[in-house]
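Trainee: Following is a predicted model, sequence given first.
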Amino acid sequence: MVMATMPELAAADPARAELDAYLARTASRSLLRFITCGSVDDGKSTLIGRLLYDSKQLFEDQLAALERDSRRHGTQGENIDFALLVDGLAAEREQSITIDVAYRYFATDQRKFIVADTPGHEQYTRNMVTGASSADLAVILVDARKGVLTQTRRHSYLVHLLGIRHLVLAVNKMDLVGFDQARFDAIVADYCAFAEQAGIQRFTAIPLSGLTGDNVTTRSQRMPWYEGPALLEQLEGVELEEGREQAAAFRMPVQWVSRPDLDFRGFAGRIVSGTVLPGDPIRVLPSGRTTTIERIVTFDGDLPEAVAGQSVTLTLADPIDCSRGDVVVAAAEPPAVADQFEATLVWMAEEALLPGRAYWLKLATQTVGATVQAPKYEVNVNTLEQLAAKTLELNAIGVANIATDRPIVFEPYAESRSLGGFILVDKLSHATVAAGLIRFALRRAQNIHWQPLDVSRETHAALKNQKPAVLWFTGLSGAGKSTIANLVEKKLARMNRHTFLLDGDNVRHGLSRDLGFTDADRIENIRRVGEVARLMTDAGLIVITAFISPFRAERDMVRRMMAPGEFIEVHIDTPLAEAEARDVKGLYAKARSGQLANFTGIDSPYEPPEDPDLRIDTTAMSAEEAAEQIVRRLIG
């Protein structure tokens, strides 16, 4: 059987031949990635649909389907609902809004384009940030009837923050204001005042109508007073900083280590900036080890050179340690390595930021644990004022310090999107809660180093003839944590064990006397106690803690602080009704009467352990029996 070659297949299929010819014609054209954004119902989807339609980017079957869909969705006569081209979700078509980010590819004789239609609703700001993160240009739409709105300012501020320097202010629906020049000029003046405040140095204002096509692909005769370019002309003519990534210093985050056999060890990843050749001296960060490039390997064979944007596998001249998350860089021009930063955050979660809570921070191929301090300020997108803030709510933009559990390789976002932009991920739900832009490393992060000690934690433990451990008691107020913890310590003392009991109330008199009982304060309280407990295990002690510690995330955070097997979570499991019936301190009564706010179990949540190391049911055993069971679990 004779197999047909690719050219023969193309020749036998006219459609394939036409596609190949089209791809060949467009291969050398530059690519512009742009987004459309603005307030809800400003006509973003309609504008993109009209742009595709008027620039002859629709195949016959697409056009026929669009006409059918337009009639089905109630469009009258011969008119076409261009928004249906990009509103792909059923929910979007039903509500006539954009929810998801819709991407479309098209090309003209001048340039190739990838356009992202992003949502206008405030609740979908996170989707808009996703679309803007890789864009070169932003088309900010304004409804000519409504003018500049809060969401217009929000999206403009965000695209500027995300490094987009080419902006088009598209004043849409000019047909609904009679193509009035005065209305257009007033909107541009209003936007100019905001742009100056926001640091937006330049933008191009275009009056247009996505519905009728005026000034979309060609200049409109109905607005003779406007002498600037049509939208498509502007998109085709804007000058991009092409070659900037190639001119920068070499950077390649390692995505995975390739070991197809014992003789080959390569490091695969996408080059985010710069150029690399065999023989170039490189440095692997964060370790700082240096060597040279031996080969640049691809599926199609070795390359004599690789540049930004290419995915390659590098082999090194020396067998130095390198793994996923490391960054291979030019030896003479390394980026910074630090574990504390100031960053701008765009909060994307329904639940507000909890300062002190541990999140996953993902930057390029690096994933580390990170905690966010209370924001320094929140930005008012209307006035650009810096407002005092204790947290960040959904869609808020603020600046805060972030600490990671180990150093990461980074560059300020203003210099590198790839090594300066990150996301924060909730450790329990794995949902993305924020997008972040690193501003700079904190000076103290570079001045603090681990001091080597000659007496190890193993030596401390051996001197005490015991294995260090943390018995972490968690449960509702009144569950019996302090009573049982005290009995456990007494039993261990009689067995000549070296212990220390950290009780919630006692710690509040000293270590945490500055903290209240908000969720953020509770998180910080547990973080402090966890750090103290870790130091005590380094000293070889058995640490017993009695804290409500209501959140799983913080209990897991403390577990990760300890050596494997040293953290024993003990759930003192007492039903709320039973704990409230005891109410030894009278706290439940105060909480029920409104005298005590943020009380766990009443107006503040308690998240019981899903799989504790030991569960104590205080309705089924006495405190003495519970203490005995815990000691047996510890000592064996």
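Mentor: Arrived safely, thanks for sending. Just so it is clear, the model here is predicted, and its values are computed rather than measured.
Trainee: all contacts plus neighbour counts: C-alpha atoms, from now on.
Mentor: Noted.
Trainee: Would you mind measuring the gap between the ends of stretch 63-79?
Mentor: Start-to-end span of stretch 63-79 (Cα to Cα, to the nearest Å) is 12 Å.
Trainee: buried stuff in that stretch?
Mentor: By 16 or more other Cα atoms under 10 Å, the buried positions in stretch 63-79 come out as 66-67, 69-70.
Trainee: Can you tell me which of those residues is closest to I523?
Mentor: D69 (52.4 Å; Cα to Cα).
Trainee: A further structure is provided below for comparison with the first:
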Amino acid sequence: MPDTTSLLRFATAGSVDDGKSTLVGRLLHDSKSVLADQLAAVETASRNRGQQAPDLALLTDGLRAEREQGITIDVAYRYFATPRRRFILADTPGHVQYTRNMVTGASTADLAVVLVDARNGVVEQTRRHAAVAALLRVPHVVLAVNKMDLAGYAEPVFARIAREFADYAASLGVPEVTAIPISALAGDNVVTPSAHMDWYGGPTVLEHLETVRVGGEPSAGPARFPVQYVIRPQTAEHPDYRGYAGRLAAGVLRVGEPVTVLPSGRSSTVAGIDALGTAVDVARAPQSVTVTLADDLDISRGDVLVPAGTGPVPSQDITATVCHLHDRPLVPGARVLLKHTTRTVKAIVKEIPSRLALDDLAQYPAPGALAANDIGTVVLRTSEPLPVDPYARFRATGSFLLIDPADGATLTAGMAGEAFARPAAGDGDGGGAAADDEGWDF
């Protein structure tokens, strides 16, 4: 039986009018996760539009512009639970110009639900969303073939779409795809099995969400503990206390374990672990704890504790795949702030070797700049060495943000390493000299 206390983070994606918001609304409604006043408001809004049945998409399309245009613009987060599991859902937009919003919604997801209109099959935006899910290393992907009622509930239609999507996903290195034929409007195979598709013997959407295995992360693998705050009460009772507070990003940390502090490379041993004021012997990701060490080391916010011999080699040169989020293009030579875990340092965009076309996965060399929603490869030089893991192995410590130093706006989301974990033609370290004016000489 699944752990009733477990949490599944999942995101929905798909082309415009594929029915994402309707699916989410149906999922919430049929699982009895909608409050009475919310449902009453949706029923009233639907009647005002001349609709007989409640428009369940209104449960997620909360912005005024979304209701007026009948589309999803921003990421809509919903929290709900069933007797078998708790969920955090991110309903992401379908329009091409809002691809960056899907990156935001799927960046922490354990599962992505990609919707396809049974009448249209796999389209360019379907491939784009599958590629983003693969790029972000989302562990599980569900293909929901929607509007099967408008395709006569025909099994050959579903089989053709499922086969085409599975082939494309395999080319991206997606580890697992589960295809489910549904009608979000009618409720077929969303929460309850469909009486119209007796040829399908698999789980409903909710049943799959409740039973899919999400164990093994983030507590799997070597520990990563970014220090968020140094606690030094300096009281008569604890004159020499020095604790390092933070959230364990990955792995397991144990009392008595030898650790290395990155990027300095100093070593010590875990002397104690406090969780909510209680001493414990073991901490598991994603717990927030305070760690004390056997030695008095110079450690500050942004340092990372790792088990001895397991950490990445700190470097000032980072090659990464990024999704540009800002309307202002990212160009070579741009001076930015790079936020990695709890450390923020100055950085320079040294070059942009390529831009990725998500429709055909072609790499376009030397694009000159990355516009909003573009995904490409960048080479960065930072002012200080950073212990950056490959994103393919550690999502938390392999990711970073580029920030505008002038106004604090988030510019770009980065994932250290190559897209889709494919072998790179060259593994350049971004050599060359950084700009040396205005205090940006690295």
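Mentor: Perfect, I can see it now. What you see is a predicted model, and the numbers here were worked out from it, not measured in a lab.
Trainee: before we move on, back to that, and of the buried residues of stretch 63-79 of structure 1, the nearest to V159 of structure 1?
Mentor: Taking these together and measuring to V159 of structure 1 by Cα to Cα, the closest member is L66, at 31.1 Å.
Trainee: need the contact list for that closest one.
Mentor: The contact partners of L66 of structure 1, by Cα atoms under 8 Å, 6 or more residues apart in numbering, come to 80-82, 84-85.
Trainee: Give the equivalent position in structure 1 for L150 of structure 2.
Mentor: Using TM-score structural alignment, the partner of L150 of structure 2 in structure 1 is L176.
Trainee: measure that match to D143 of structure 1 for me?
Mentor: Look at L176 of structure 1 and D143 of structure 1: by Cα to Cα, they are 9 Å apart.
Trainee: and what of T130 of structure 1?
Mentor: Distance from T130 of structure 1 to D143 of structure 1, by Cα to Cα: 23 Å.
Trainee: quick one, which of the two is more surrounded?
Mentor: Shown here are T130 of structure 1 and D143; by other Cα atoms under 10 Å, D143 has more neighbours (24 against 14).
Trainee: report the longest strand in structure 2, please.
Mentor: Identified as the longest strand of structure 2 according to DSSP state E is strand 343-357.
Trainee: buried set for that one?
Mentor: For strand 343-357 of structure 2, burial by neighbour count (16+ other Cα under 10 Å) applies to 343-356.
Trainee: Following the chain past that strand, name the next helix or strand.
Mentor: strand 362-365 (DSSP states H and E).
Trainee: how big's the offset between the longest strand of structure 2 and structure 1?
Mentor: Superposed on structure 1, strand 343-357 of structure 2 shows a mean distance of 1.9 Å to its aligned residues (mean Cα distance after the TM-score superposition for structure 1).
Trainee: mind listing the strands for the stretch 101-250 of structure 1?
Mentor: Applying DSSP state E, counting those that start in this stretch to the stretch 101-250 of structure 1 gives strands spanning 102-107, 112-117, 137-143, 166-172, 204-207.
Trainee: just to revisit the earlier point, other SSEs contacting the longest strand of structure 2?
Mentor: Applying 3 or more Cα pairs under 8 Å, 6 or more residues apart in numbering; DSSP states H and E, one finds that strand 343-357 of structure 2 makes contact with strand 335-340, strand 362-365, strand 375-386.
Trainee: Same list (those strands) but as TSV, adding distance to D18 of structure 2.
Mentor: Below are these laid out as TSV (distance: least, Cα to Cα, whole Å):
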stretch	distance to D18 of structure 2
strand 335-340	36
strand 362-365	26
strand 375-386	24
